[in-house]
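Engineer: attaching a predicted model along with its sequence, questions to come.
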Amino acid sequence: MGSIYRKTAIPGPNAQKLLARKVANVPKGPFTTIDTFVAKGEGALITDVDGNRFIDFAGAIGSLNVGHCPPRVVQELHRQIDKYLHPSYHVMMYEPYINLAEELNRITPGTHEKKSFFLNSGAEAVENAVKIARKYTGRKAIISFERGFHGRTYMAMSLTSKVKPYKYQFGPFVPEVYKWPYPYYFRSEFSTPEQLDNALLNRFETFFQSEIPPEEIAAVIMEPVQGEGGFVIPSQRFVKGVKSLCEEYGIVFIADEVQTGFGRTGKMFAVEHFDVIPDLMTMSKSIAAGIPISAVTGRAEIMDSANVGEIGGTYGGSPLGCTAALEVIKMIEDEGLLERANLIGKLFQERFEPLGNRFQEIGEVRWLGAMCALEFVQDSNTKAPNKELVQHIINRAHQNGLVLMTAGLYGNIIRLLAPLVITEDQLLEGFDVLEEAITVCCRA
């Protein structure tokens, strides 16, 4: 018997009652992926309020690399709850905050002296990384990338590329933010990745002449692999080229590891794939198994540029978040979850690359570790995005017990963020559901 159990249609009767209450009491702005409500989560499985059991390939948008309610983390949280909940680090300090700072300084790339501090969300980490970079350099301009996503607060939203639904009618935005192109080899007009890399890196030099001089740029912020943008993977040559420009002109290089961090790509942090050491890193999502916390880690001399009281927040680095994060790091190291991420990617490749050869609607199959995606197109010649097909596939998968999410500028990409603790049987069962949905919808 498989892990998926379907008792009712989705949404079931209990979920329908909750949906009615949600419509009456919650604004329509917060999006949801599937029209039901969780009753229990364990590992890579979710049971809803009607008794339907799903395999989770969304992982709370990449927040649950160690799964739902990992027993080790839950146990440590109970111990912490019995001591104190939140005295606020800014009132009276607590040891878990220092312990986590030491751990992040240890596991993040580079042997240089580092310092870390904590906030609540990925967007807050991005906001504060920008503040620190501006303070350190005395410059104002910030560079982000096309298709990048960095959050919904005003600086983070200004850095984000996708207009709808994130930016439309929410302006004006923060000034002195500029966008650079990010390589998308599947949609490139060049014959080879190297040619595209060369063209883009040359454009950045031209940008310094036509838009803003490098002496006025405080930081470049980059997702080592674009998340919301569609799991787009750059070459090592491109990332190293950007970092080289930053070094040449004294620009702070910020790696946004909010979605890519903590084992998702088969390394602790995705930037490690590219042989680049960032000056600052932003982290959140899977840092603490779903407990809200985020971090900025960076070179000590840069981090110390902010004076007392200039960075922080009342709930930043909560004891529960720090405690959970410390155990998550131990889990990743003790249970071989980096190797597990690479196995997931290998099994994904073996299953879906052949499927891509069968259906011209599958434009590209791409992955880095367990950060996996399928891009759907109208046909292989035009590569026009096929958002409608993706929605049909997603809906069918949901009805058959698999939780999936989309990504990409046009919503034509299915992204997979299964917990790294998923069993091989569960993973293959989920693949079966996804393959069936693709086969039926592509032939419809």
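Structural biologist: Sure thing, it's come through. Numbers count the residues shown, from 1 in each chain.

Engineer: contacts and neighbour counts: CA atoms only from here.
Structural biologist: Will do.

Engineer: buried residues in whichever strand or helix holds residue 241?
Structural biologist: Counting by DSSP states H and E, the element that carries residue 241 is helix 236-249. Counting neighbours by 16 or more other CA atoms under 10 Å, one finds that the buried residues in helix 236-249 are 236-239, 241-243, 245-246.

Engineer: helices and strands around it, which ones?
Structural biologist: Here helix 236-249 touches helix 193-210, strand 252-256, going by 3 or more CA pairs under 8 Å, 6 or more residues apart in numbering; DSSP states H and E.

Engineer: pull the residues that contact it.
Structural biologist: Residues outside helix 236-249 that contact it (CA atoms under 8 Å, 6 or more residues apart in numbering): 183, 197, 201, 214-215, 219-220, 224, 251-253, 273-276, 278.

Engineer: ok so, going back, including distance to residue 172, could the buried residues of helix 236-249 go into JSON lines?
Structural biologist: Converted to JSON lines, the buried residues of helix 236-249 look like this (distance: CA to CA, whole Å):
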{"residue": "236", "distance to residue 172": "35"}
{"residue": "237", "distance to residue 172": "35"}
{"residue": "238", "distance to residue 172": "31"}
{"residue": "239", "distance to residue 172": "30"}
{"residue": "241", "distance to residue 172": "32"}
{"residue": "242", "distance to residue 172": "28"}
{"residue": "243", "distance to residue 172": "30"}
{"residue": "245", "distance to residue 172": "30"}
{"residue": "246", "distance to residue 172": "28"}
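
Engineer: take the one below as the second:
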Amino acid sequence: MNIKINKLPGPKSLKYLEFLKKHNGGYSDPYPFVFSGEGKGCYFKDMDGNVFLDFASQIASNPLGYNHPNLVNVLRKYRNTPIKYAGQDFNVKEHAELLEELLKITPNGLDSAFFVNSGAEAVENCIKISIRNRKKSGFGVCFKNSFHGRTLGALSFVTSKEIYTKGYWSFPKKNLAYNENAGEELRDIIKKEGADKIGFVIMEAIQGEGGYNIANKRMVNEIRKITKQYGIPFIADEVQAGMGRTGKWWAIENFNVIPDVMSSAKALQVGVCISSKKMFPNEVGAISSTWGGGSIIDLALGAETIRVIKKNKLLDKNKENGKYLLKVLNEYDMKNARGLGLMCAFDLKDKQLRDNVVIECLKNGLVLLGCGVKGVRLIPPYIVSKKEIDKAISIIDKAINKCKHKKFKHTGLICDYLECASSHT
């Protein structure tokens, strides 16, 4: 497939977009197209025949691209069967099969997992199992510019943008700087409040929505040292960065650290809380989920995704292509180019220019996401080629040169969409 843009939004897409704007309670200025189901590799087609190159991967949820043959075969296998069961109470083999594949790739000692529906639920249950036996605890510890999900527990530890938390109740928390000062700040909290008061420390090894900020290695190791010393559960949030995107199965592995608890979702196709068996409650019913462990297509797709990543050596490919992507970004003199594997970003002068560039790239067939205040994410599927990387960066470069002029302004129906390209998490 090749990029082909006729009109954005096209008439067929516009019909659905207008309906969703009127009736969707979670309407969020979406991208101005509706998927047709057609696509191959890093390309997809919308209902109006527009063809896009995807460097957003459904917000890091589509690691193998569109209509990967192995995943299509999985879907065909289940076309004549029920697709959902109440999986924690009524067992299906797909639950055990994904669990088996997942636990082959988890860090040493993390030998159990609990499947749920989403990344937010995964984080929520990581929090629950961490605080359950810490009777004296009264607050959790997170980092500035963090994002951990939109359910109330997970949302309480989101510090990246006020709009995400405005008007909602919040659990007590304390924030740490996302730099080398974090360890000292955590020790100060312990000295003042006592280690028993801390329910957990939760961290993204690479902050996602908050700006694709990569943790300082010294900071990560110091935080882990302190949490071990005082027996404070350390949660690694791997919802966006995990499942191989950084060139290792888990982003935290880039820092030679093993957490007590870990969340995953997105690329795994289901949400999951991962830990040692001893961290999970013994009492029946203490945690559960109706569809967790019962959405058999998602479970089967997750297991096959792990197998494909292994078989095709995509971890090594992500490392290689990630280095190439950063090299090309630096050759084009993109500001603050950064990343691990295929989790990369760069910054523009300000938010207005960033948003204009994301929209201009879309008009030229390249799908991107913003992050932080003025950052642009580059998170293509793991099967991306160097040729596609070159094509994407060329489109971005032309968009920047066009949008940086003072009098530049988008016109037409596309102005009704993508008000803030960074609001997608």
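Structural biologist: Received the coordinates, thanks. Keep in mind it's a predicted model, so treat the numbers as computed, not measured.

Engineer: onto which residues of structure 2 does the helix holding residue 241 of structure 1 map?
Structural biologist: Helix 236-249 of structure 1 corresponds to residues 217-230 in structure 2, going by TM-score structural alignment.

Engineer: most tightly surrounded among the helices and strands packed on helix 236-249 of structure 1?
Structural biologist: strand 252-256 (a mean of 28; mean count of other CA atoms under 10 Å).

Engineer: helices of the stretch 51-200 of structure 2, start to end?
Structural biologist: In the stretch 51-200 of structure 2, the helices defined using DSSP state H, counting those that start in this stretch lie at 57-60, 69-77, 93-103, 119-131, 152-155, 162-165, 182-193.

Engineer: show me the contacts for the aligned residue in structure 1 for residue 42 of structure 2.
Structural biologist: The alignment partner of residue 42 of structure 2 in structure 1, by TM-score structural alignment, is residue 44. By CA under 8 Å, 6+ apart, residue 44 of structure 1 lies in contact with 55-57, 59, 67-68, 418-419, 421-422, 426.

Engineer: tabulate those (a markdown table), appending distance to residue 23 of structure 1 and neighbour count.
Structural biologist: Shown next, in a markdown table, are those (distance: CA to CA, whole Å; neighbours: other CA atoms under 10 Å):
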| residue | distance to residue 23 of structure 1 | neighbour count |
| --- | --- | --- |
| 55 | 26 | 28 |
| 56 | 25 | 29 |
| 57 | 26 | 23 |
| 59 | 25 | 28 |
| 67 | 29 | 25 |
| 68 | 27 | 24 |
| 418 | 29 | 33 |
| 419 | 30 | 31 |
| 421 | 34 | 22 |
| 422 | 33 | 22 |
| 426 | 33 | 17 |
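
Engineer: just checking, residue 126 of structure 2 touches residue 233?
Structural biologist: No. Contact criterion CA atoms under 8 Å: residue 126 of structure 2 and residue 233 do not qualify, at 9.7 Å.

Engineer: any shared contact partners between the two?
Structural biologist: Among the neighbours of residue 126 of structure 2, those also in contact with residue 233 (CA under 8 Å, 6+ apart) are residue 261.

Engineer: which one in structure 2 is aligned with residue 14 of structure 1?
Structural biologist: By TM-score structural alignment, residue 14 of structure 1 lines up with residue 12 in structure 2.

Engineer: doesn't that match fall inside a helix?
Structural biologist: Yes. According to DSSP: H, G, I helix; E, B strand; the rest coil, the state of residue 12 of structure 2 is that of a helix.

Engineer: burial measure for it, as a count.
Structural biologist: 14 (other CA atoms under 10 Å).

Engineer: related to what we said a few turns ago, and the helices of the stretch 51-200 of structure 2: which comes nearest residue 363 of structure 2?
Structural biologist: Closest approach to residue 363 of structure 2 among these (CA to CA): helix 57-60, 17.6 Å.

Engineer: and the match of helix 236-249 of structure 1, how far from structure 1 on average?
Structural biologist: With mean CA distance after the TM-score superposition for structure 1, stretch 217-230 of structure 2 departs from structure 1 by a mean of 0.8 Å once superposed.

Engineer: just to revisit the earlier point, the match of residue 14 of structure 1 against residue 49, yeah?
Structural biologist: No. Counting by CA under 8 Å, residue 12 of structure 2 stays clear of residue 49, with 9.7 Å between them.

Engineer: show me where the stretch 1-150 of structure 2 has strands.
Structural biologist: Along the stretch 1-150 of structure 2, counting by DSSP state E, counting those that start in this stretch, strands occupy 35-40, 43-46, 51-54, 112-116, 139-143.

Engineer: next, report how far the third one is displaced from the centre of its chain.
Structural biologist: Just to be clear, that refers to strand 51-54 of structure 2. Computed by CA atoms, centre = their mean, to the nearest Å, the chain-centroid distance of strand 51-54 of structure 2 equals 20 Å.
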